[in-house]
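> quick one, structure for this:
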Amino acid sequence: MSTIASTAHNLHLTKPRAVLGATVMALVANLILWLIGLASGGSFEMTDQGKVASVAPGGVITLTVVPLLVGLSLAMLISLKWEPIIRIAQVVGAVFALGTIALTIAADFDAASTVTLALMHVVVAASVVVALEAVRRSPSN
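The predicted structure is shown next:
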């Protein structure tokens, strides 16, 4: 057994830990991106029905944590009875996260906010794929 496989095996990564860990890591990454976006001059404000609305930091937290926890938890629970859902959920989750970048581009954010928010979608997409791979590889629990 290789060192990498041995180390990974000793981590005892359970399915719930994979879901929670990926969610926390994505949130931390997205908050760091938000800070970088602020430093780059992003306002994270858009006009919604004639009113200025801010999507940060509350929106960043909510729109990172809720979709990941709900989607990953649902896939994890279904996988207990039907494991093929993992691969399907990886594709659907990543496509959905990347596809919603179009909504960010369509909104009237400034350039720094648009780029930063788009990168946050990429973080969520990557988190879905990595977390569900960890769920797939973890022992049944």
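
> switch to C-alpha atoms for all contacts and neighbour counts from now on
Fine.

> neighbouring contacts of stretch 41-55?
38, 56, 107-114 (CA atoms under 8 Å, 6 or more residues apart in numbering).

> between these, which has the most around it?
With neighbours taken as other CA atoms under 10 Å, the top of those is Ser113, carrying 27 neighbours.

> show only the entries of the contacts of stretch 41-55 found in helices.
Cross-referencing the contacts of stretch 41-55 against helices under DSSP state H gives 38, 111-114.

> wait, what's in contact with the most centrally placed residue in the chain?
Nearest to the mean C-alpha position of the chain, by CA atoms, centre = their mean, lies Val124 at 2.2 Å. Shown in contact with Val124 (CA under 8 Å, 6+ apart): 26, 64, 68, 94, 97.

> next one: the strand or helix carrying the third one to chain centre, how far?
Meaning Leu68. Assigned by DSSP states H and E, Leu68 belongs to helix 58-79. Offset of helix 58-79 from its chain centre (CA atoms, centre = their mean, to the nearest Å): 8 Å.

> tell me what that helix is packed against?
If contacts are counted by 3 or more CA pairs under 8 Å, 6 or more residues apart in numbering; DSSP states H and E, helix 58-79 sits against helix 15-39, helix 85-99, helix 111-137.

> just those helices: most buried one?
Counting by mean count of other CA atoms under 10 Å, helix 111-137 has the highest mean neighbour count of the helices and strands packed on helix 58-79, with a mean of 21.

> angle of that helix against helix 15-39?
Here helix 111-137 points in a direction 170 degrees away from that of helix 15-39 (axes from the mean of the first three to the mean of the last three CA atoms, to 10 degrees).

> would you do the same for the sequence below? I want to compare the two.
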Amino acid sequence: MSTTATATTATATAGIGDRIPALNRPTAVLGAVIAAVAANIVVWLIGAAAGGSFEVPNGTEMQSVAPGGVIILSAVPLLIGLTAAALLSYRWVGVLRLAAITGSVLTVATIAMTVAAEFDTASTIALSVMHLVLVPALVIATEGLRRNLIAK
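Now for the predicted structure:
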């Protein structure tokens, strides 16, 4: 087989996982949190522009979940989960794949709570998309960290 054919085959079989760089623990955790919060602020702005109020009835008054709630509810779970996975990876690198799967499933599953709440349609859609934004941030962070650890 010629060099050109080998290079073409290698390029064709390279997946997205091959493009994820190796990341150290602070970069993986903080980078994912910052990226997810920034992306969710953009989604919030789009949802607000679409007419979303991001308010839910709480007894006799309306409670707003944005923008502060968006930041806190994006950053805190991701920060806690990724920090726990990063610390556990000192002992067991496999925890990173487990964290990516578990975190992704929980992130998608919690969309049900958003749908069950009494948000307007634009807010419900935007908040649901915000849950989904956490998945790639989580997967890229854990895979980047894993690549760094297995390369050592």
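
> what TM-score do we get after superposing?
In this superposition the chains share a TM-score of 0.88, using TM-score structural alignment, normalised by the length of structure 1; 137 aligned residues with a CA RMSD of 2.3 Å.

> tell me, how many residues neighbour the aligned partner of Ala84 of structure 2 in structure 1?
Counting by TM-score structural alignment, Ala84 of structure 2 corresponds to Leu74 in structure 1. Neighbour count of Leu74 of structure 1, defined by other CA under 10 Å: 13.

> report the contact partners of Ala28 of structure 2.
Contacts of Ala28 of structure 2 by CA under 8 Å, 6+ apart are 141-142, 144-145.

> translate it into the numbering of structure 1.
Using TM-score structural alignment, Ala28 of structure 2 pairs with Ala18 in structure 1.

> one more: Leu134 of structure 2?
In structure 1, the residue equivalent to Leu134 of structure 2 is Val124, according to TM-score structural alignment.

> gap between its match and Ile4 of structure 1?
Distance of Val124 of structure 1 to Ile4 of structure 1, computed by CA to CA, to the nearest Å: 25 Å.

> and for Gly41 of structure 1?
Distance, Gly41 of structure 1 to Ile4 of structure 1, by CA to CA: 41 Å.

> with neighbour numbers in mind, choose between these two.
Each of Gly41 of structure 1 and Ile4 has its neighbours counted (other CA under 10 Å); Gly41 has more, 13 against 9.

> the more buried one looks like it's in a helix, true?
No. Per DSSP: H, G, I helix; E, B strand; the rest coil, Gly41 of structure 1 lies outside any helix segment and is coil.

> aligned partner of it in structure 2?
Gly41 of structure 1 maps onto Gly51 in structure 2, by TM-score structural alignment.

> one more: Arg87 of structure 1?
Arg87 of structure 1 maps onto Arg97 in structure 2, by TM-score structural alignment.

> from memory its match sits against Thr142, does it?
Yes. In this structure Arg97 of structure 2 lies within contact range of Thr142 using CA atoms under 8 Å: 6.9 Å.

> got JSON lines for the helices and strands packed on helix 58-79 of structure 1, with distance to Ile78 of structure 1 too?
Formatted as JSON lines, the helices and strands packed on helix 58-79 of structure 1 follow (distance: least, CA to CA, whole Å):
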{"stretch": "helix 15-39", "distance to Ile78 of structure 1": "12"}
{"stretch": "helix 85-99", "distance to Ile78 of structure 1": "7"}
{"stretch": "helix 111-137", "distance to Ile78 of structure 1": "11"}
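
> wait, which of these is closest to Val60 of structure 1?
Between Val60 of structure 1 and the helices and strands packed on helix 58-79 of structure 1, the shortest separation by CA to CA is 7.1 Å, and it involves helix 15-39.

> ok, average deviation of the helix or strand just after the closest one from structure 2?
Toward the C-terminus, helix 15-39 of structure 1 is succeeded by strand 45-48 as the next helix or strand (DSSP H and E). With the two structures superposed, strand 45-48 of structure 1 lies on average 0.9 Å from its match in structure 2, counting by mean CA distance after the TM-score superposition for structure 1.
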